[in-house]
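> Model the following, please.
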Amino acid sequence: MGFGGISIWQLLIVLAIIVLLFGTKKLRGIGGDLGGAVKGFKKAMSDEQSAEKQASENKTEHIEKSAESTPIDSSTTSKTKDNDKV
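Predicted structure coming up:
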């Protein structure tokens, strides 16, 4: 039993009819076009993932730089502690 109740012989007959209708050159061209489309899709997906990764790294670096450049004023923290005691 093949795919979904279709036997291997039925699949071979359908394949033979397709080859007779379209010819091997046209099928080869369609296969090449389909392969190129899949390759382009995979490349676009990997480019998108690398762009997202780089954007998150840049965001992390920006947050770290802003945290380093912002000094903590200890006088304001001590005033708040004194106000809490009152």
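> Going by C-alpha atoms from here, please, whenever you check contacts or count neighbours.
Will do.
> downstream neighbour of the longest helix along the chain in the secondary structure list?
Longest helix in the chain by number of residues (criterion: DSSP state H): helix 24-69. Helices and strands here follow DSSP states H and E; after helix 24-69, the next one along the chain is helix 74-85.
> For that following helix, which helices and strands make contact with it?
Counting contacts by 3 or more CA pairs under 8 Å, 6 or more residues apart in numbering; DSSP states H and E, helix 74-85 packs against no other helix or strand.
> how about this one, so we can line them up?
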Amino acid sequence: MLNNIGLPGLLLIAVVVLVLFGRGKISALMGEVGKGITSFKKGIAEGNKELEDESKSVDTARDVTPAEEQDKV
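Prediction:
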């Protein structure tokens, strides 16, 4: 259905949206979208850093078997 829009169709849609909403609202909306993308990227970077820090702190597996059971084995 939307496979044949092309450049003239996209330009027409952009002009109609600009006329309906005005330059100010579109500018504000794009600013909020930019802030959202920046926040998302920051969250991804913090998550990756947290995972790296966690993997560095866990070097080896620890034996958590109670001392009583270790004597039996």
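> Show me what the longest helix of structure 1 packs onto, helices and strands only.
So helix 24-69 of structure 1, by 3+ CA pairs under 8 Å, 6+ apart, packs with no helix or strand.
> make it 10 Å
helix 8-22 (3 or more CA pairs under 10 Å, 6 or more residues apart in numbering; DSSP states H and E).
> Give me the mean distance between the helix it packs on and structure 2.
Mean deviation of helix 8-22 of structure 1 relative to structure 2 after superposition (mean CA distance after the TM-score superposition for structure 1): 0.5 Å.
> Counting by contacts, list what that helix packs against.
Here helix 8-22 of structure 1 touches helix 24-69, going by 3+ CA pairs under 10 Å, 6+ apart.
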